[in-house]
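S.K.: quick check, what structure comes out for this input:
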Amino acid sequence: MTAKELLAARAFRWCLLATGLLAVLAMAVLGYLRWRPVAAAPGWQYAVLVDDVEMIDSLAVSPAGELLGTTQHNHGKGELVRFDRNWQVTTLLSGLSKPAGLLPWRDGVLIAQEEQNMWVMYWAPSGARPLFRSDYAEGITKLSNGNIVILADRKNGELTEFNPDTGSSRILLSGLDKGEGLCAMPDGRIYFTEKQRNSSLYQYQAGEGPRAGGKLALFGGLQSPGFLLCTSQGIWITEDRTNDGRLLFWDFARLQVIAEHLHAPQSVLIRSDHELLLAEQGRSRLLLFSRNSKP
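M.R.: Have a look, this model is predicted:
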């Protein structure tokens, strides 16, 4: 082997070694991000209640007081499930396609499915039936007049109001860019986001009068927001990010970070004045957050 060939062979070996070291380093970084513990804000703690519910997504309490959830599998593999007092999981309804919204309604719950031309399903202890069709229904909420509002997660999506008594519907807003997260206040204020980096929280005023209609941006800087929960104190927001999702709270004046390093956090459900549940989809977990004082 000539000196030139020897140098080339050594360079090749060093290249292989460097590539291997970079691969090991990349795996270490990914492992750290994957298992990095959730960081809660001062005054907050969290505990794992369930850690084996794959693709856990929406949460709701049924009119009968049972804790329900959905698993967000697509193509008919999603489910509506119930958590008992020992946190055991029972399937109530299968055959759902990416169920991404859960709303207590009458004697049961409405289930929105985030695929094209799918039924919004009504489930009650007496059985399940389709209510109305919708495209890519990501969020579902209800107004004080009893009407239901659906948000479509697609390009050029819509915010649509549906009257369950007459079967009629009307588009409130169109041209939305993959709407995500939806909740409403008793006075008709509807809040939603669009799932993108540096997204904004938007407000729409339902009803009649000079304040009704229009898409009002309230603040920006949200990173892939995925869920909203309206309360009288403010709005809970989760950011659906794989390695660094956050749980946020907006008190109508300032935005607070309640938890970081979550893996694809989804729905939030208030359990009491000082406790809330959070579906952490990326780790297949149901978390309980508790606080020492109000945020």
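
S.K.: please make it C-alpha for all contacts and neighbour counts, starting now.
M.R.: Will do.

S.K.: burial measure for Lys155, as a count.
M.R.: Other residues within reach of Lys155, judged by other C-alpha atoms under 10 Å, total 13.

S.K.: buried sites along stretch 21-29?
M.R.: The neighbour-count check on stretch 21-29 (16 or more other C-alpha atoms under 10 Å) flags nothing as buried.

S.K.: contacts for stretch 51-62?
M.R.: 67-73, 99-104, 107-109, 266-269, 279-286 (C-alpha atoms under 8 Å, 6 or more residues apart in numbering).

S.K.: strands - which of these land there?
M.R.: 67-71, 99-104, 108-109, 266-269, 279-280, 285-286 (DSSP state E).

S.K.: please give the structure of this sequence too, so both can be compared:
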Amino acid sequence: MIQTTSKNKGARAWYRTLRVALGGACLALLAALGFFAWQYFYPVQSADGWRFKVVHRDVPKAASLGPMQDGSLMVSQELPRGRGTIVRIHPDGRRQVMVANLSKPDGMVASHGGWVYSQEVDGAMVSFLKDGEVIDLFKGAHVQGLWNDGDDLYAIEDRKGRGRLFRYRWKDRDLTVVRDDLNEAESITRCTDGRLLYTEKERGVIHQLTEDRSDPVIVANLNKPTFLMCDDRGMWISEDSTHRARLLLVDSRGEQRTILSFLKAPQSIVRTATGTYLLAEGGRNRVLELVPPPDR
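M.R.: Predicted coordinates:
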């Protein structure tokens, strides 16, 4: 009769423990992969009465949008290391590269018959595109948000604790630092009531720019707020989160409503001439069209 030694018993016990541990690790890994897959593939959800559809696919890292009168759409494609572009998507779907060899082109705004755009890298120029010619305006560090205010152009830097808000005067090219020491400030816009607002993404807040420099927080507890846009419905906020991001609407009474959810890194939102909205969903390389309820 073969006797089992204590050494063999110990080895079998060790292998059983190892199998259990590996099985548990595999289950945990599968659960994690399943969770992330669910977050990525779970379809976008819209609020009651609102509808959306995909109008442009295969738009790498879509960031800023600019509708044109002929139905074309200007889009900044926020790719790094000289692979970024600004493209014009014509009504027939044809795509025309307007500016190439950019690094993370993010902000873009119509101005003076052309387009101002920024690059979210250190030392890049904020530039002006008109009639195929590019003119450099001023240098910044990780400039993202842009807002054209008639005689003035505002630009804001997305930097940790060292961001600046610039005001560029078109008539004499004067550049002024309006604010500094901002923390991941990504967007600036003026609302229909005259308020000038900007975001601080890491802090999850939106500030109102004031003459006394107090800049009160008007909306807080947001999840990575990035682009802002105001119209007669209120203030639109997109959340630059990789998973389960939202498009929010804050009305004139300060009531917040989720219009779209389960987005992936949404960026700018713009209103079209027909009353719909276009939203760049950079995390899924596409542009969505959002249709409001028929009563509005």
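
S.K.: quick one: TM-score?
M.R.: Here the TM-score for the pair of chains, by TM-score structural alignment, normalised by the length of structure 1, is 0.91; 288 aligned residues with a C-alpha RMSD of 1.9 Å.

S.K.: coming back round to it: can I have the buried ones of the contacts of stretch 51-62 of structure 1 as a PyMOL selection?
M.R.: Remark: buried members of these, expressed as a PyMOL selection using 16+ other C-alpha under 10 Å:
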select buried, resi 67+68+69+70+71+72+73+99+100+101+102+103+104+108+109+266+267+268+269+279+280+281+282+283+284+285+286
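
S.K.: so how far is Gly194 of structure 2 from Pro80 of structure 2?
M.R.: Taking C-alpha to C-alpha, to the nearest Å as the measure, Pro80 of structure 2 and Gly194 of structure 2 are separated by 35 Å.

S.K.: name the helix or strand for the aligned residue in structure 1 for Leu165 of structure 2, please.
M.R.: Taking TM-score structural alignment for the superposition, Leu165 of structure 2 sits opposite Leu159 in structure 1. Assigning secondary structure by DSSP states H and E places Leu159 of structure 1 in strand 157-162.

S.K.: that strand vs structure 2, average offset?
M.R.: By mean C-alpha distance after the TM-score superposition for structure 1, the fitted strand 157-162 of structure 1 averages 1.1 Å away from its aligned residues in structure 2.

S.K.: packing partners of that strand?
M.R.: Other helices and strands packing on strand 157-162 of structure 1, by 3 or more C-alpha pairs under 8 Å, 6 or more residues apart in numbering; DSSP states H and E, are strand 148-152, strand 169-176.

S.K.: where does the longest one end up in structure 2?
M.R.: Matched against structure 2 by TM-score structural alignment, strand 169-176 of structure 1 falls on residues 175-182.

S.K.: for stretch 45-55 of structure 1, which positions count as buried?
M.R.: By 16+ other C-alpha under 10 Å, the buried positions in stretch 45-55 of structure 1 come out as Gln45, Tyr46, Val50, Val53, Glu54, Met55.

S.K.: go on, stretch 83-90 of structure 2?
M.R.: Judged by neighbour count using 16+ other C-alpha under 10 Å, the buried positions of stretch 83-90 of structure 2 are Gly84, Thr85, Ile86, Val87, Arg88, Ile89.

S.K.: now, which of these lie within strands?
M.R.: Gly84, Thr85, Ile86, Val87, Arg88, Ile89.

S.K.: turn those into CSV, columns for distance to Trp14 of structure 2.
M.R.: Listed next are those as CSV, based on distance: C-alpha to C-alpha, whole Å:
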residue, distance to Trp14 of structure 2
Gly84, 54
Thr85, 57
Ile86, 60
Val87, 61
Arg88, 64
Ile89, 63
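
S.K.: coming back round to it: look at Pro80 and Gly194 of structure 2 and report which has more neighbours.
M.R.: Taking other C-alpha under 10 Å, Pro80 of structure 2 and Gly194 do not tie; Pro80 has more neighbours (17 against 8).

S.K.: and that one, what pairs with it in structure 1?
M.R.: By TM-score structural alignment, Pro80 of structure 2 lines up with Asn74.

S.K.: and for Gln45 of structure 2?
M.R.: Using TM-score structural alignment, Gln45 of structure 2 sits opposite Ala39 in structure 1.

S.K.: that match and Val24 of structure 1: what is the separation?
M.R.: Counting by C-alpha to C-alpha, the gap from Ala39 of structure 1 to Val24 of structure 1 is 26 Å.

S.K.: over to Pro130 of structure 1?
M.R.: 51 Å.

S.K.: for the residue nearest the centre of structure 1, what are its contacts?
M.R.: Taking C-alpha atoms, centre = their mean, the centroid of structure 1 lies closest to Gln266, which sits 3.1 Å from it. Going by C-alpha under 8 Å, 6+ apart, Gln266 of structure 1 touches Asp57, Ser58, Gly226, Phe227, Thr238, Glu239, Asp240, Leu278, Ala279, Glu280, Gln281.

S.K.: before we move on, what about Leu182 of structure 1?
M.R.: Gly139, Ile140, Thr141, Leu151, Ile190, Tyr191, Phe192, Thr193, Phe227, Leu228, Leu229.

S.K.: let me know whether Arg154 of structure 1 touches Gly179 as I believe.
M.R.: Yes: counting by C-alpha atoms under 8 Å, a contact exists between Arg154 of structure 1 and Gly179, whose distance comes to 6.8 Å.

S.K.: where do the helices sit along structure 1?
M.R.: Along structure 1, the segments classed as helices by DSSP state H run 3-35.

S.K.: give me whichever of the helices and strands packed on strand 157-162 of structure 1 is most buried.
M.R.: Highest mean neighbour count among those (mean count of other C-alpha atoms under 10 Å): strand 148-152, with a mean of 26.

S.K.: now the buried members of the contacts of Leu182 of structure 1.
M.R.: Applying 16+ other C-alpha under 10 Å to the contacts of Leu182 of structure 1 flags Gly139, Ile140, Thr141, Leu151, Ile190, Tyr191, Phe192, Thr193, Phe227, Leu228, Leu229 as buried.

S.K.: dump these to a markdown table, plus distance to Arg34 of structure 1.
M.R.: Shown next, in a markdown table, are these (distance: C-alpha to C-alpha, whole Å):
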| residue | distance to Arg34 of structure 1 |
| --- | --- |
| Gly139 | 28 |
| Ile140 | 31 |
| Thr141 | 33 |
| Leu151 | 31 |
| Ile190 | 35 |
| Tyr191 | 31 |
| Phe192 | 29 |
| Thr193 | 26 |
| Phe227 | 22 |
| Leu228 | 25 |
| Leu229 | 26 |
